[in-house]
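Visitor: following is a predicted model, sequence given first.
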Amino acid sequence: MNELFASGRIIDLILVMILVEGLVLALIHYRTGRGLAPQELIGFLLSGALLLLALRAALVGAWWGWMGLALAGSLVTHLADLAWRWRRAGRRSD
């Protein structure tokens, strides 16, 4: 188990699970029309995936710049998702 964390492979497994989660949720939406639309999933799934990449970089002792880039990317995607949701909520209340 120690090697799973030390090598960063645990993060790889979690990233695969996030990808599968996104695909399953998108498929459910396309087939039933229920749940979140794919464009509503991308922001928070990508933000979370970038946070996990930063964690993976830290676990394997990668250059600090990769961690910084992943964290900055996560912030940008999170803020973009928040702005998109804010605009949509504003349009619904009009």
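Guide: Looks like it arrived, so ask away.

Visitor: for the rest of this, base every contact and every neighbour count on C-alpha atoms.
Guide: Will do.

Visitor: where is the longest helix in the protein?
Guide: Longest helix in the chain, counting residues (DSSP state H): helix 64-93.

Visitor: next up, a second structure to put side by side with the first:
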Amino acid sequence: MLEASLSFLNAIFGSGLAVDLALIVLLIEFIYLALKGKNGTLKSRAFALVLALGPGACIMLALRAALTNAGIVWVALFLALSLPLHVGDLVSRKI
């Protein structure tokens, strides 16, 4: 039983499916918050959400690239993209 469970987890994580599922949940969250938000216009809410959720999405994409052996260039690219999004989020929040 344990061996089958480990095989299943290896398949899900090794293929990147676990990250894909997390990204789908993040996309659903983005759409819901953008459409149901009460402050500002849809465009301003979407921009704020890109800044807030974008760094996490980029880090998840870097994880997916690492898990699927996509190459260090992709891992570095996604990690590098997360930084300006994170800084933009901090600046927009005036932190």
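Guide: Cool, got the structure. Every value quoted in this text rests on a predicted model; they were computed, and no experiment measured them.

Visitor: about what we covered before: mind listing what's buried in the longest helix of structure 1?
Guide: Of all the residues in helix 64-93 of structure 1, those buried under the rule 16 or more other C-alpha atoms under 10 Å are Met67, Ala70, Leu71, Ala72, Gly73, Ser74, Leu75, Thr77, His78, Asp81.

Visitor: would you turn those into CSV with distance to Ile18 of structure 1?
Guide: Formatted as CSV, the buried residues of helix 64-93 of structure 1 follow (distance: C-alpha to C-alpha, whole Å):
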residue, distance to Ile18 of structure 1
Met67, 19
Ala70, 16
Leu71, 18
Ala72, 20
Gly73, 17
Ser74, 15
Leu75, 18
Thr77, 16
His78, 16
Asp81, 17
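
Visitor: if I look at Gln39 of structure 1, how far off is Glu21 of structure 1?
Guide: Gln39 of structure 1 is 14 Å from Glu21 of structure 1, where distance means C-alpha to C-alpha, to the nearest Å.

Visitor: give me the more crowded residue out of these two.
Guide: Glu21 (14 against 10; other C-alpha atoms under 10 Å).

Visitor: just tell me what the more buried one corresponds to in structure 2.
Guide: In structure 2, the residue matched to Glu21 of structure 1 (TM-score structural alignment) is Glu29.

Visitor: name the helix or strand for its match, please.
Guide: Taking DSSP states H and E as the definition, Glu29 of structure 2 sits inside helix 17-36.
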